[in-house]
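Chemist: Predicted model and sequence follow; I will ask about them next.
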Amino acid sequence: MGRKKKESKKQIKASDARQTVAAGRRPMKTKASAAGDGRAWFARLGPGIILLTFALVIYLPSFKGAFHLDDMHSIVDNPYVHIRNLKPATLFRAAFQDFHQNRPLSNLSLALNYYFGRLDPFGYHVVNFIFFCLTGLGIWLLLNRLFLQLGFEQARSGLAAWLCALLWSSHPLNTQAVTYIVQRHTSFAGAFSIWSIYFFHLGLEAKKRQPLFYGLCGLCAACALLCKETALTLPAMLLLYKIYFFDELKPGWLRSNGKWIVALAVFYGLGALVALRPEMLANLRRDFAGKHISAWGKFLTAPRALFWYLHLVVLPLPRFLSLFHEFPLSRSFFHPYTTAVSWLGLLLVVYLALARARRSRIFSFAVLWYLGSLAVESMPLPIEIVYDHRLYLALLSLIVPACAWPVLKAKSLKPVLALSVAVALVFGFFSFSRNRVWTSEASLWEDVLQKYPKNASACNQLGLVYAGEGRLDLAIQYYDKAIELNPSGTDAYNNRGNAYRARGQAGLSIKDFSKAVELNPREANAYYNRGLAYADQGRFDLAIQDYSKAIELGDKNGEAYNNRGAAYANIGRQDLA
């Protein structure tokens, strides 16, 4: 009897539910179903929210950061980005800067930042952080797809991809690419590169929407190239990605990709013809002439730098990170001896990566990714040998094999998960500490000087900081030290001359400006500043000569014209004023 009553109640509830659905009303959710929906919602969005929140906490100090070093001539003192309207002609000029720049898209972003926020660093930092987050999310999505493509189960693939994105987002080496505003060239190119590969992967998987995904892939790749030249290796990496993970290096992969290999050869061949044209080679020779490095020395040193970077990836302690690093050039293959060792080591690593490519595709591709990410800036170009921000995407070469492989293969996930989260927390703490260093000019350069006490550039920059604060005596002390460490540097003489002039010591300032001109006869600022000092002494004829020389050398500062006009007026030449 009792059983029949229970069955009749169930039938009544079922019929009520059917009537509710038939009437177009949603059935009432029970507590169990609501809890299930909550868990499903968190499973979809929770990992992304955690990833972004963790990144935000780490980078909170960066939003208080100031403009530093190259930010000055790229943003603060750059008339091209100081736009007042959004007319197409204005935006085009801001992007290409009379074709003096090769990074139009990231230049345009700086101009838009200026238009909406003028010279408030906060807005620039927000944009940099947004692109950093987009890169982290792209890494998560891309790696999840990759691990599924390799045949791993969905749960482990998702977890491994998320942990890799977490470790990458928390890594202290990324702080320079994100917090140093002008390095958005690097972070923008990195974001577009990752999303280009992601859309390429979707295109390779898709059957119906291939043109859409390939179009998005091409668009992102073009954007990456318009942000920084390091993305020149992206087309090759896309083809390698297909060969490794979709063709699986099976016999016949070379034949099936023949047309793409020819297209790549044409692309890089044309690029080489453009890069090696006579005027470009002349520019390279001129740039090398003003540097402390040579093309041959840079070529010899590159493998040493590639191996040196690895210790920063594995052990990114704040005391190892710096805006500048003093990295000695190799003089020959055996001076220092580590040059020959590094070259042999590089050749051995590449050989092993290629020889074991079919058996260890992840590890083999990681080696090629590392070399491809650093290839352009490792070439014999007149740029510094090492910088932290260059490892922005190269980090993945070590993070993916070291983190994802144990997650994908381990029998028990708890130890691997605990270790990965612990490392991410430690990295996050280091990144937070590093971001605090970037909050002011003084703290940044004091950090460099603490790690490299004989760095002349750091002494010079600290002098500028203290001069800006009106502490001229302290500024001159740092300029003195910079000159002692690098007697051939013009900047310290020029800056010390300005400090002397601010103290009313025109004679000493003229002596320093003259020394700067002697060291570099094409230093327009030194001529202009010496003209000001001559004018202070009433020696207007000499001032006019220096103003004219500064204008001749291409000083785009209108003040040179204004002051020359004032000097003409002072000697009664109103017709020239």
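Modeler: All right, it came through fine.

Chemist: From here on, just use CA atoms for contacts and neighbour counts.
Modeler: Noted.

Chemist: which residues touch Asn78?
Modeler: Taking CA atoms under 8 Å, 6 or more residues apart in numbering, we find Asn78 in contact with Met72.

Chemist: residue closest to the middle of this protein?
Modeler: Thr186 (2.8 Å; CA atoms, centre = their mean).

Chemist: so it is in which element?
Modeler: Element membership for Thr186 (DSSP states H and E) is helix 184-205.

Chemist: and here's the other structure:
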Amino acid sequence: MENSTAENNNAGLERPAPQTNKLLIILAGAVLAMAALWVYSNTLSSPFVFDDVPFIQRNANIAVSDLSLDSLKNAAFDSTRPLANLSFALNHYFSGGNEAAYHMVNIVLHFLAGLGMYYLLLCLLAVPGIGQKNASSQWAPFLAALLWLVHPVHTGAVTYIVQRSAVMASMFCLWSMAMYIKARLSARGKGGKYWVLSVVLWMLALAGKEIALALPFAALVFEWFFFQDLRKDWAGKFALILGGFLAASVIGAYLFLGSHPLDSILYDYKNFDFTLKERLLTEPRVLVYYLSLLAFPYPGRLVLDYDIPHSQSLLNPATTLYSILFMAGLIAAALLLARKRRLVSYAILWFCITLFLESSFIPLDLAFEHRLYLPSVFPIFAVAALLPSKENLRKPAIVSLLSIAVIFGVWTHQRNTVWQSDVALWRDTVAKVPENARAHNNLGLALAHAGRDDDAFKEFQKAVELKPDFAQANYNIGISLGHQEEHEKAIPYFEKAVEKEPENVLYLNDLALAYMGAGRLEDAITRLYQALRIEPEYAPTHNNLGVALGGQAMVTQALEHFRKAVEIYPDYADAHRNLGILLGNLDNHPKAIAEFEKVIKLLPRDPQANFLLGRSYAAVGKYEKAVLHFRETLQAVPDYIPALYNIGLIYMGQEKYVEAAKFFEKILKIKPENMQASKQLKKCIDEARANVQAQKEPLSPE
């Protein structure tokens, strides 16, 4: 399919793509759409998993309640991926937390990316050195796009909701590349609109994910390969443009990372258990594995969270050196093949260029399948483009590729069944990488969410066994023990978590709560002040500190922190409740009532808040309101003795002895040994009898 040499297109002469029946193009697009929908149709009920939870499900900025400019701006610029974030915010606005809506958007974007790939490949057929006007060339774009759309490795980008950023960035990159080629194939002066579209689409890709930074470099290599015919006299211009791109990248890094980008990068490595050197040595092994996944993406080889052993040196493990030599040899082969097999050569370079950001010095996890989404485009096309032109060979080759597409589709559908439950997904991960501590921890979280606390606890323990300083797993063990009121046992685990991440305010707060549960209020106060120094405006810290200080009879300071908590977060029900309790203890019942009313507004059926509000109303003599809220408490907790007792006392005070007696009788049915209820019931009976007797006495004449 390839020419051994490429024509010079410096003159910008218009070269239309080989004529293709428009009806066939529409039909091909429909087939691609149906294929994408079929292989991902079983993902619509898949839950939020892993990074979906903090970045989407629990992200307050994403949970927009209106489409105001401020709301959308806060959502968009919550991270460095504004377009992806904006799409999540719109998803939430129109569908709330409905996972199916998020998945459907991902599927549509995946199809649009596949359609962009198909259109790009059709444009490529007119590029010197790629397309020929024969029947086989017409099949290559469709087969490549189909194989790419149904490839099982892309479940890591499409089914994993948060990786919409990768799908979105890749989609715009493919359309941008297509517009660049259209511009280059246009006659002089007629390609302006395509150049503008290409730049705009690339900027949209950048707003989706940073991987789009690789596109100018990939396009520059494409220009040299196919439009400049690898001319040596263009090498100087090539170097100049490349230098400009590199300079722009350095300036971007300076603006993004600060005046000391290297220090910033090295600082971020503290969040990982590998060094910069270990990452650089390990990534060639990862790249080789990525290539094997493209060739053989059997679902049994796919994993959400890989656990790649770190390369300590060139020979530890030995595959490190082999992988480095293999990748170096692959790049060398690409350069040597540039004349004779230009498309194959470019596919290798495209793979390396588009993976560079996520597979080099940047402090990221070592491997994720979603990173193959964009890099796989040209390698898959290069395979499809090798279709033989001879009729007797071409048809069997087409049938073979279609058969592979069907197998890939079945495998993708099969892989997606694992994503239908977070427990199933993490069980699959643990089964494939049993030494992965993070996978065991996440399986524990999934089991805890499913109410299987004992099984969850075992997974947290396994995670700590594999990685003793794993902060989150230690924290989760502490939480589990805290739920069992085992505060003393929980404290060492929280302390390990804090030791590993001393600036984690959440860990400090829960350590403080464990101290409080164990009666160690001074230790709790110390940790909470430590948390405030790190993050002064964190409302839960102020609330917890108020509780601890109140326990030490430091009432003034406690009031100050409760008030600060509700100032930071006006809808903080627990802080309003605690402030009301403290004000009530100080006999400041009117202000206590105001705080409890705020709690009721936020949590109308909350039994404790209703009881506390009822008690405060009773303290200021507003008995009807008091009874109303005590009854509201009993609606939620029918056997709540304090509410029954207080209603009984109010009715006694109103001389409604028969009504009062009913409530004391209910208490005695619940707890027969309750002496106070028994005593009050006796009083009610005596008073009721006295009233009856008084009514029977004859009136004395004057």
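Modeler: Looks like it arrived, so ask away. All values reported here derive from a predicted model rather than from experimental measurement.

Chemist: Structural similarity score between the chains, please.
Modeler: Remark: TM-score between the superposed chains equals 0.87 [TM-score structural alignment, normalised by the length of the first structure]; 536 aligned residues with a CA RMSD of 2.4 Å.

Chemist: mean shift of the helix or strand that comes right after the helix holding Thr186 of the first structure relative to the second structure?
Modeler: The helix or strand immediately downstream of helix 184-205 of the first structure is helix 210-225, counting by DSSP H and E. Taken over the aligned residues, the distance from helix 210-225 of the first structure to the second structure averages 1.0 Å (mean CA distance after the TM-score superposition for the first structure).

Chemist: can you list contacts of helix 210-225 of the first structure?
Modeler: 103, 105, 188-193, 195-200, 202-204, 231-232, 234-235.

Chemist: Give me the buried entries from these.
Modeler: 103, 105, 188-193, 195-200, 202-203, 231-232, 234-235 (16 or more other CA atoms under 10 Å).

Chemist: Thr301 of the first structure - nearest residue in space that isn't next to it in sequence?
Modeler: Ser330 (5.2 Å; CA to CA, 6 or more residues apart in numbering).

Chemist: got a list of what that neighbour touches?
Modeler: Shown in contact with Ser330 of the first structure (CA under 8 Å, 6+ apart): Gly297, Lys298, Leu300, Thr301, Pro336, Thr339.

Chemist: how about these, which pair is most distant?
Modeler: Spatial extent of the contacts of Ser330 of the first structure (CA to CA) is set by the pair Lys298 and Pro336 at 13.6 Å.

Chemist: Looking at the two, which has the bigger crowd around it?
Modeler: Legend: neighbour count by other CA atoms under 10 Å for Lys298 of the first structure and Pro336, higher for Lys298 (22 against 14).

Chemist: hang on, that one in a helix?
Modeler: Yes: assessed with DSSP: H, G, I helix; E, B strand; the rest coil, Lys298 of the first structure lies in a helix.

Chemist: That one -> the second structure?
Modeler: Mapped onto the second structure by TM-score structural alignment, Lys298 of the first structure lines up with Arg279.

Chemist: Stretch 345-354 of the first structure vs the second structure, average distance?
Modeler: Mean deviation for stretch 345-354 of the first structure: 2.1 Å (mean CA distance after the TM-score superposition for the first structure).

Chemist: tell me which residues in that stretch are buried?
Modeler: Buried, per 16+ other CA under 10 Å, within stretch 345-354 of the first structure: Gly345, Leu346, Ala353, Leu354.

Chemist: Distance-wise, check the residue nearest to Thr301 of the first structure relative to Arg564 of the first structure.
Modeler: For Ser330 of the first structure, the distance to Arg564 of the first structure (CA to CA, to the nearest Å) stands at 47 Å.

Chemist: And for Asp77 of the first structure?
Modeler: 21 Å.

Chemist: So for those two, which sits in the more crowded spot?
Modeler: Each of Asp77 of the first structure and Arg564 has its neighbours counted (other CA under 10 Å); Arg564 has more, 26 against 13.
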